[in-house]
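K.L.:
I would like the atomic coordinates for the input below:
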Amino acid sequence: MRIALFVTCLNDTMFPDTGKAVVRLLRRLGHEVEFPAAQTCCGQMHFNTGYRKQVTPMVRSFAETFAPYDAVVTPSASCAAMVRDWHPRIDSGAAPVASNVYELAEFLVDVLGVTDVGAYYPHRVTYHPTCHSLRMLKIGDRPLQLLRAVRGLELVELPDATECCGFGGTFALKNSEVSAAMGADKVACVRATGAEALCAADNSCLMHIGGILTRTGPDVRTVHLAEILASTEEDPHE
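P.N.:
Down below sits the predicted model:
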């Protein structure tokens, strides 16, 4: 199986270690992963802010770049949802490639059929199901299955887990007061768990929640699912 990493703009720019973790994890499981250098944005930011005509070339470029691969794996439920749900509607020619795009957890569980990836992360962790993973991709408990199999990890339930954290891309800018209030509610729930780390499938949400956590008291660190799953005793993620 030829697997490509779709790292996404946010991860490439601000959280490159997450992309590296995906590659490290999949290679540890015996798979070769390539990084197509021609990849660019999936077009979600443009599409959500009304520049729909300008998105079409981006959709076509995505399809052309990832067409040679059997599977495209991304550490972003948000971008995976954009590609799978909207790319075929924008350009029907993008449908075959879009159907081969997977968020990391669903790829591991549904395609590779694994839940125990040999990870080790000896910390108390709570999991936030991001809106796109929950409502568009409907990945359900796949991340939880993976986290439960991590040695040393204590998984604690997050109160009101299905509530949005308030980020929502440009929503956080256009509706900053509402966004901040939603984020504060989410942070209160995170702190109530006593967790050392908050995990999610989207660094955009972790960035929003993490900013509030940092400003409001004793640190609860944020960590992407990929980084936990890539962590081992020999090569731990702190």
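K.L.:
CA atoms for contacts and neighbours, from now on please.
P.N.:
OK.
K.L.:
OK, contacts around the residue of the chain most remote from its centre?
P.N.:
The C-alpha centroid of the chain is most remote from residue 53, which lies 26.4 Å away (C-alpha atoms, centre = their mean). Listed by C-alpha atoms under 8 Å, 6 or more residues apart in numbering, the contact set of residue 53 is empty.
K.L.:
one more time with 10 Å, if that's ok
P.N.:
By C-alpha atoms under 10 Å, 6 or more residues apart in numbering, residue 53 lies in contact with 46, 47, 90.
K.L.:
report the buried members of the residues you listed.
P.N.:
Listed as buried from the contacts of residue 53 are 47, 90; burial here means 16 or more other C-alpha atoms under 10 Å.
K.L.:
out of the contacts of residue 53, who's nearest residue 159?
P.N.:
residue 47 (32.2 Å; C-alpha to C-alpha).
K.L.:
mind checking the SS state of the residue farthest from the centre of the chain?
P.N.:
Assigned with DSSP: H, G, I helix; E, B strand; the rest coil, residue 53 falls in the helix class.
K.L.:
picking that back up, CSV for the contacts of residue 53, including distance to residue 158 and secondary structure?
P.N.:
Shown next, in CSV, are the contacts of residue 53 (distance: C-alpha to C-alpha, whole Å; DSSP: H, G, I helix; E, B strand; the rest coil):
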residue, distance to residue 158, secondary structure
46, 32, helix
47, 31, helix
90, 36, helix
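K.L.:
the lengthiest helix in the chain packs against which elements?
P.N.:
Criterion DSSP state H: the longest helix present in the chain is helix 176-192. Under the contact definition 3 or more C-alpha pairs under 10 Å, 6 or more residues apart in numbering; DSSP states H and E, helix 176-192 sits against strand 124-127, helix 171-174, strand 197-200, helix 203-215.
K.L.:
from the contacts of residue 53, which is closest to residue 21?
P.N.:
residue 46 (27.6 Å).
K.L.:
now the second one, please; I'll put the structures next to each other:
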Amino acid sequence: MTAQPSFDAALHPPRVGLFCTCLVDTIRPSVGFAAAKLLEEAGCEVDVPAQTCCGQPAFNSGDRATSRALAEQVIAAFENFDYVVAPSGSCAGMIKTHYPELFTGEPDWSARVDRFCAKVFELVSFLVDVRGVTHVDAAYAGTVTYHDSCSGLRELGVKGQPRRLLASVAGLSVAEMNDADTCCGFGGTFCVKYPDVSNAIVEKKAANIAATGADTLLAGDLGCLMNMAGKLQREGHAIKVRHVAEVLAGMGEDPALGMPAAAEAKR
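P.N.:
Next up is the predicted model:
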């Protein structure tokens, strides 16, 4: 894979294409706004081009033709940016790790795809590892516990970065859960294909979350958060669920995931 893009930061700020993801666009737009805020505060020029799915659901279902077509659309939409950043380890992992597989043995595409994938990052990893952010100007009153989503952790090495930034949030403390790096049972299409197995996995995860005594659960992937929030709420746990970007951007006062404003006020 080629090296990261090079440019003179003194002449212009890095141009970042924000890949919002399907779930953020349709379920939790506030995560996209939080991501844009964090990137701008890190000195980036942010744009959100017209975009579609990264192709992961099709890829995981064995539909390589559809996944390949979507990958071509994503590359065309984002390849002129200095960086491509997604508030999702799952989508960023799909692009960075699996796009090259879709173009194997095609010389006309391979170099282009490698150049593109080299500048794709998960949001918090980009802030810490590329932009060198060590502190955020945000506050959150409460104790949080953090779930390490599978793709971000195993494909992109995202683990210490969110915890490093959370340590700078005023009023916030972190209570680590047991098996924080164990799957929550979502797995995209996995939870649809194997609901009984998925439920057994998230049941254990919910128990570990509740055992921390934390009032808030954070993670970097909305799919995982939706899965865990649903289980926690069905079991009657009064635990708020948020994307880590929302807290880091100082947007932790908005209603938590799956919770109307009136219900949030009571907790």
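K.L.:
overlay the chains and give the TM-score.
P.N.:
TM-score for the superposed chains, counting by TM-score structural alignment, normalised by the length of the first structure: 0.95, backed by 235 aligned residues with a C-alpha RMSD of 1.4 Å.
K.L.:
can you list contacts of the longest helix of the first structure?
P.N.:
With C-alpha under 10 Å, 6+ apart as the criterion, helix 176-192 of the first structure contacts 125-128, 156-168, 170-173, 196-198, 205, 208-213, 216-220.
K.L.:
one more time with 6 Å
P.N.:
159, 165, 166, 172 (C-alpha atoms under 6 Å, 6 or more residues apart in numbering).
K.L.:
what range in the second structure does it sit on?
P.N.:
With TM-score structural alignment applied, helix 176-192 of the first structure matches the range 195-211 in the second structure.
K.L.:
quick one: map residue 228 of the first structure onto the second structure.
P.N.:
Per TM-score structural alignment, residue 228 of the first structure is aligned with residue 247.
K.L.:
show me the helices in the first structure, by range?
P.N.:
Along the first structure, counting by DSSP H, helices occupy 9-14, 16-28, 44-48, 52-66, 77-81, 87-90, 95-98, 104-106, 131, 142-148, 171-174, 176-192, 203-215, 225-230.
K.L.:
output these in JSON lines; the columns should cover distance to residue 37 of the first structure.
P.N.:
Formatted as JSON lines, the helices of the first structure follow (distance: least, C-alpha to C-alpha, whole Å):
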{"stretch": "helix 9-14", "distance to residue 37 of the first structure": "12"}
{"stretch": "helix 16-28", "distance to residue 37 of the first structure": "13"}
{"stretch": "helix 44-48", "distance to residue 37 of the first structure": "19"}
{"stretch": "helix 52-66", "distance to residue 37 of the first structure": "9"}
{"stretch": "helix 77-81", "distance to residue 37 of the first structure": "17"}
{"stretch": "helix 87-90", "distance to residue 37 of the first structure": "20"}
{"stretch": "helix 95-98", "distance to residue 37 of the first structure": "17"}
{"stretch": "helix 104-106", "distance to residue 37 of the first structure": "20"}
{"stretch": "helix 131", "distance to residue 37 of the first structure": "29"}
{"stretch": "helix 142-148", "distance to residue 37 of the first structure": "28"}
{"stretch": "helix 171-174", "distance to residue 37 of the first structure": "30"}
{"stretch": "helix 176-192", "distance to residue 37 of the first structure": "35"}
{"stretch": "helix 203-215", "distance to residue 37 of the first structure": "21"}
{"stretch": "helix 225-230", "distance to residue 37 of the first structure": "21"}
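K.L.:
so which of these gets nearest residue 112 of the first structure?
P.N.:
Per C-alpha to C-alpha, nearest to residue 112 of the first structure of the helices of the first structure: helix 104-106, 8.9 Å.
K.L.:
tell me, that closest one lands on which residues of the second structure?
P.N.:
Using TM-score structural alignment, helix 104-106 of the first structure pairs with 123-125 in the second structure.
K.L.:
now the matching stretch on the first structure. Mean distance?
P.N.:
By mean C-alpha distance after the TM-score superposition for the first structure, the fitted stretch 123-125 of the second structure averages 0.8 Å away from its aligned residues in the first structure.
K.L.:
what lies in contact with that stretch?
P.N.:
So stretch 123-125 of the second structure is contacted by 85, 86, 87, 161 (C-alpha under 6 Å, 6+ apart).
K.L.:
quick revisit: how about a markdown table for the contacts of helix 176-192 of the first structure, with neighbour count and distance to residue 107 of the first structure added?
P.N.:
Below are these laid out as a markdown table (neighbours: other C-alpha atoms under 10 Å; distance: C-alpha to C-alpha, whole Å):
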| residue | neighbour count | distance to residue 107 of the first structure |
| --- | --- | --- |
| 159 | 16 | 27 |
| 165 | 24 | 25 |
| 166 | 24 | 27 |
| 172 | 17 | 30 |
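K.L.:
return the residue of the second structure aligned against the residue farthest from the centre of the first structure.
P.N.:
That one, residue 53 of the first structure, aligns with residue 65 by TM-score structural alignment.
K.L.:
separation between its match and residue 251 of the second structure?
P.N.:
Residue 65 of the second structure sits 39 Å away from residue 251 of the second structure, going by C-alpha to C-alpha, to the nearest Å.
K.L.:
try residue 215 of the second structure
P.N.:
Distance, residue 215 of the second structure to residue 251 of the second structure, using C-alpha to C-alpha: 16 Å.
K.L.:
before we move on, what about residue 51 of the second structure?
P.N.:
For residue 51 of the second structure relative to residue 251 of the second structure (C-alpha to C-alpha), the value is 25 Å.
K.L.:
now check the first structure for the residue matching residue 32 of the second structure.
P.N.:
Aligning on TM-score structural alignment places residue 32 of the second structure opposite residue 19 in the first structure.
K.L.:
ok, its match - how many residues close by?
P.N.:
By other C-alpha atoms under 10 Å, the residues close to residue 19 of the first structure number 22.
K.L.:
can you give me the buried ones in stretch 29-37 of the first structure?
P.N.:
Those would be residue 33, for stretch 29-37 of the first structure by 16+ other C-alpha under 10 Å.
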